[in-house]
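Engineer: sharing a model that was predicted from the sequence below.
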Amino acid sequence: MRTESELDGDTKMKIPKTFASLGFKYYRYLWISSALANSGQYSFTVAASWLIFSLSDSTALVGTAVFATMIPGVLFGPIIGVLVDRYDRRKLLTTALFFNACNTGCLALLSILGFITPWVIITSAFFLGICFNLQNTCTNATMPGLIPKNTLYNATALQGTISHGAGFLGSAMASPLLVFVGPESVFALCCLLYTGAGIQSLWIRTNQSTSSLGNLNARNFFQPIIEGFAYIRKTPALGLLIVMVFFHCLLTMAYTSLLPQFIRDDLGADSGIYGSLMMFIGLGAILGNLSTASISTPRGQGILYIITALASGVSLFLLGLTNTALLAFIVGLTVGASQAVFMAINLSFVLQRANDVFRGRVASVNFILASGAMAIGNFVYGSLSKFIPPKINMLSTGGTFVILTIVLLLISPTLRSLYKKTEQVKEKQVTSVV
């Protein structure tokens, strides 16, 4: 791991505080790589969701595709966490990105040849999900080693502009291609974006230490997984943050499979409006993260964490009440902003509190519960959409998360400590010891 002075040597230019982390060249390479890869991920989601719905007229199959993209985080996340702690994170990241380039390139070719079916797309989504999990875990575990500690939230906020805000760029590129050319052109775009991301990742350099785990083999492979879960269990703040992100993703972010039916039935619109709404949600994420990236005090971040938790539920509730495309676009900005800022702050809090030896496994568990919650939510909500209209689902899940956050604030001192002044927290700890 490089020292603070070595990290400071990476930056040679004065840049605004909002973009402070981009002054460090290896983080900058990581950020650009993530921007390209996540734009590819969102472009894939736009094309795959609409194509499956067009071929099958089934929201349940759309939910299955989203489920297939996210469930690998649950199935393979613990193993990926150990690999990220044990092996070269940059090489793993590059491998994942180039594999996804091949995956989406093959899907484009099958679409052109006319061999595309919903289940071909779902299978492709499953393998895309495996590599996305590996990419995300490598990225999160690598970040703290590329920048000084005091810029970590800035780095996660800037990552948020692309991990969620790539919905704007990806949808902006995918929507016109989907409407005027066809889904095969969007899949080809995904291939190009992933290829660019893989090339960019080749330039990242880290001094990752892997000696702590020793050589992994069949006999001791699962021991590091158990140790990772035990570490989280013994660290209450980590446990709370991971639980919060699980319910946030389950109740406020698992709406993707509902959007095609919501737009067709409640807004009376078509694929162009679908892509545009995704674009506005992504734009909200960009604006939200950029407007808060310069907040550097722990208390300020803690207050913002609670505000965006509540806003995530309220904004989804309001989206369910919209009945025109214009209103949906306006509310979509708030949905994207609140969700992206919450996820960025939550990630920075998790990475700050995780020891580097366990960082890959902690980041993996965090991603497992986040992606697993969205996978389950999209699958269940999509499957039940014939009985529970999308707008009713948005109203009920958004409202439930608001209530849950308020209840946790009332009963959890750990959650309240996130926004208390440092002196107050220390005084309480001393009183407790006495």
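Structural biologist: Yep, that arrived. Residues are numbered from 1 along each chain as shown.
Engineer: make it CA atoms for all contacts and neighbour counts henceforth
Structural biologist: Will do.
Engineer: for the stretch 251-400 of the chain, what spans make up the strands?
Structural biologist: Using DSSP state E, counting those that start in this stretch, no strands are found in the stretch 251-400 of the chain.
Engineer: hmm, residue 343 is touching residue 160, no?
Structural biologist: Yes - because the distance of 7.5 Å satisfies C-alpha atoms under 8 Å, residue 343 is recorded as touching residue 160.
Engineer: pick out whichever of these two has more residues nearby.
Structural biologist: When neighbours are counted by other C-alpha atoms under 10 Å, residue 160 comes out ahead of the other of residue 343 and residue 160, with 28 against 25.
Engineer: hang on, that one packs against residue 340?
Structural biologist: Yes - counting by C-alpha under 8 Å, a contact exists between residue 160 and residue 340, whose distance comes to 5.9 Å.
Engineer: got another, please set it beside the one above:
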Amino acid sequence: MPDDPHAQPTADVVEAELASEGIKPTQARVSPFVPLQQPIFRAVWFASLVSNFGGLVQAVGASWMMASISPSAELVALVQASTTLPVMLFSLAAGAIADNYDRRKILLTAQVFMLTVSIGLAVCAWFGLITPWLLLTFTFLIGCGTALNNPAWQSSVGDMVPRRDVPAAVTLNSVAFNIARSVGPAIGGAIVAAAGAVAAFIINAFSYIPLLIVLARWSPPKVERLLPRETLFIAMSAGIRYVAMSPNIRTVTLRAFVYGFGAIVGLALLPLIARDLVRGGPLTYGVLLGAFGAGAVAGAFMSARLRRSMSTEALVRSTFVAYACGVTLIAFSKTIWLAMAGLCVCGACWVLALSTFNATVQLSAPRWVVGRALAMYQMATFGGMAMGSWAWGRSALHFGVEKALLMSAATLLIGAALGLRYRLPPLEELNLDPLSRWREPKVAVDIEPRSGPVIVTIEYIIKPEDVVAFLTTMAERRRIRRRDGARHWTLLRDLTDPTLWIERYDSPTWVEYVRQNQRVTQADAEIGEQVRALHSGPNPPVVHRMIERQTASLPQFAASRTPTLADSLNDPARPA
């Protein structure tokens, strides 16, 4: 499988959040198995292990079935593309839904949908109705369920265990998936070799049932919403705007796209590697996929030590180079042992890079938008995987598997060089909790939540010697305002009083203005304090909140005003 569908925030992310609350990491790491004392987490963990195993068995069956019913290398590679493409297309909508609705219900919906599709795939395969394009349709629909499931799942771990136990819970979830990845493909290959791909599809359908039962019995805490939910379009727009105005997340999405494009070659062409390079069957394919999973387990256990000894950029750049070396080794391997060695390296690099990307996104987004930020990161990653699967499949078709692997290795080296220009930021311990200082002001005009547009002006008195510092600070202020939803932001200077500066922006409605101010984080407060420190006038600066109103049209105005003496004298109907 191209990525962990049940991925959780990394332990590094949670340590940063705990540090912001004064909780030391050593206090949070009493035992890695402490989360299993929570009944709901224990049940979800074991059910997820079964579900992950079934998904990996299904992936083996689908890939090998395509290699059996179609001689086209392009169609074989499209099995991976059909699974990853929905994540690119629908993750943003799924993230907006996860940030605004009950995550438990979203998870249940996604799991029921994937169960239904898996049953349909098994039935069609049983009756011999599967064609290459029908198989791609089923894998695409399963990918749609994964796209809906991912953001809600990533955001729900904090609802299952106490905050101090979240780091250990993250580690256990990662271990569960990688255990399944280590043994699932090999067992899946054995099942396909012994009973055919139909058996793999049936096993996957049954694997959803334990997780469905656990989620149906789970009663997570209810979160009280003080503001109405955003509509889907507004929520998606807010997520896009936040990422577009966040340099750190923009850099992560670019690097993740390039990594997904180049690194997917190991999984997309793996059936062809097993069949054409190593000269094996479905069991060989399962063993090779298990080697990739074993490398991923090793990478997960090495990640904490490597992050302590290397910068974020150095670690990611190393994974690009090491993955390229692993792919090159696979290209020249003619025995299963060399191929397994190369895949172990690729698996370790896969986990190290993707977990680092995930951690950076988590540390760069507050809770109100974290689902959408992760969704856009996944869109970039899975979009690169989908495009890469197609590109490397086409390359294998026209130039052969070996040259396609070498071309992907060159792409990964280019991705490493991109780090010289687009460096990943360090994993900083930013406090992205809401600032919670702002209170909704009392107004003298009757307004509804949807009333608007709302125009806001803030007056600053800036001394001439502070103008340069003020302009520099206001550039960052502009980015934060626009990121959180402000529109048409401008900075004005009075022509008669050069010390008077006016910040102006608007919000489409009153409720959006309130929402924007409630999104200010503790980390954003530093910019606000710098601006206030440069202000030398009344403290705090004078704020005007106005609502835009249209003037009445002339005919309406004439009909509504009181007639004057001149009107009566000029009235042609007046008696002479």
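Structural biologist: Structure received. What you see is a predicted model, and the numbers here were worked out from it, not measured in a lab.
Engineer: one step back: list residues touching both of residue 160 and residue 340 of the first structure?
Structural biologist: 285, 289 (C-alpha atoms under 8 Å, 6 or more residues apart in numbering).
Engineer: please identify the buried residues of the host helix or strand of residue 529 of the second structure?
Structural biologist: Following DSSP states H and E, one finds residue 529 of the second structure within helix 525-534. In terms of neighbour count (16 or more other C-alpha atoms under 10 Å), helix 525-534 of the second structure has its buried residues at 531-532, 534.
Engineer: I'd like the next helix or strand past it.
Structural biologist: Taking DSSP H and E as the definition, the helix or strand that follows helix 525-534 of the second structure towards the C-terminus is strand 542-547.
Engineer: so where in the first structure does that next one end up aligned?
Structural biologist: Alignment of strand 542-547 of the second structure against the first structure: no match, by TM-score structural alignment.
Engineer: tell me which other helices or strands that strand touches.
Structural biologist: Using 3 or more C-alpha pairs under 8 Å, 6 or more residues apart in numbering; DSSP states H and E as the contact definition, the elements that strand 542-547 of the second structure packs against are strand 454-461.
Engineer: corresponding residues in the first structure for the strand it packs on?
Structural biologist: With TM-score structural alignment applied, strand 454-461 of the second structure matches no range in the first structure.
Engineer: quick one: residues in contact with stretch 348-365 of the second structure.
Structural biologist: Looking at stretch 348-365 of the second structure with C-alpha under 8 Å, 6+ apart, the contacting residues turn out to be 9-10, 12-13, 16, 246, 248-249, 252, 256, 263, 292, 295-300, 303, 312, 315-316, 319-320, 322-323, 370, 373-374, 377, 425-430, 432.
Engineer: return the distance of it from the chain's centre.
Structural biologist: Chain-centre distance of stretch 348-365 of the second structure: 11 Å, with C-alpha atoms, centre = their mean, to the nearest Å.
Engineer: so it corresponds to what in the first structure?
Structural biologist: Equivalent residues of stretch 348-365 of the second structure are located at 337-354 in the first structure, counting by TM-score structural alignment.
Engineer: mind listing what's buried in that stretch?
Structural biologist: Here stretch 337-354 of the first structure shows 337-352, 354 as buried, counting by 16+ other C-alpha under 10 Å.
Engineer: now the helices for the stretch 51-200 of the second structure?
Structural biologist: Under the criterion DSSP state H, counting those that start in this stretch, the stretch 51-200 of the second structure contains helices at 73-100, 103-126, 132-154, 166-195, 197-217.
Engineer: number of nearby residues for the nearest residue in space to residue 302 of the first structure that is not next to it in sequence?
Structural biologist: Using C-alpha to C-alpha, 6 or more residues apart in numbering and skipping residues adjacent in sequence, the residue nearest residue 302 of the first structure is residue 419, 4.1 Å away. By other C-alpha under 10 Å, 19 other residues sit near residue 419 of the first structure.
Engineer: what's the helix or strand for residue 419 of the first structure?
Structural biologist: Using DSSP H and E, residue 419 of the first structure sits in no helix or strand.
Engineer: surely residue 69 of the second structure touches residue 132?
Structural biologist: Yes - counting by C-alpha under 8 Å, residue 132 is a contact partner of residue 69 of the second structure at 6.9 Å.
Engineer: hmm, residue 33 and residue 171 of the second structure touching each other?
Structural biologist: No - with contacts defined as C-alpha under 8 Å, residue 171 of the second structure does not count as touching residue 33, sitting 9.3 Å away.
Engineer: coming back round to it: hmm, the residue nearest to residue 302 of the first structure is touching residue 409, no?
Structural biologist: No - taking C-alpha under 8 Å as the definition, residue 419 of the first structure is not a contact partner of residue 409, at 11.0 Å.
Engineer: mind listing which of the buried residues of stretch 337-354 of the first structure are in helices?
Structural biologist: 337-352 (DSSP state H).
Engineer: state the span of the first structure onto which stretch 102-120 of the second structure is aligned.
Structural biologist: Using TM-score structural alignment, the match for stretch 102-120 of the second structure in the first structure runs over residues 88-106.
Engineer: mind checking how far the closest residue in space to residue 500 of the second structure that isn't next to it in sequence is from residue 470 of the second structure?
Structural biologist: Ranked by C-alpha to C-alpha, 6+ apart and with sequence neighbours excluded, the top spatial neighbour of residue 500 of the second structure is residue 461, at 4.9 Å. Here residue 461 of the second structure is placed at a distance of 10 Å from residue 470 of the second structure (C-alpha to C-alpha, to the nearest Å).
Engineer: now do residue 64 of the second structure
Structural biologist: The span separating residue 64 of the second structure from residue 470 of the second structure equals 63 Å under the rule C-alpha to C-alpha.
Engineer: more crowded one of these two?
Structural biologist: Ranked by neighbour count (other C-alpha under 10 Å), residue 64 of the second structure and residue 470 place residue 64 first, with 29 against 21.
Engineer: what's the more buried one aligned with over in the first structure?
Structural biologist: Under the alignment (TM-score structural alignment), residue 64 of the second structure pairs with residue 50 of the first structure.
Engineer: ok, now which ones touch the corresponding residue of the second structure for residue 250 of the first structure?
Structural biologist: For residue 250 of the first structure, the aligned residue in the second structure is residue 261 (criterion: TM-score structural alignment). The contact partners of residue 261 of the second structure, taken as C-alpha under 8 Å, 6+ apart, are 381, 383-389.
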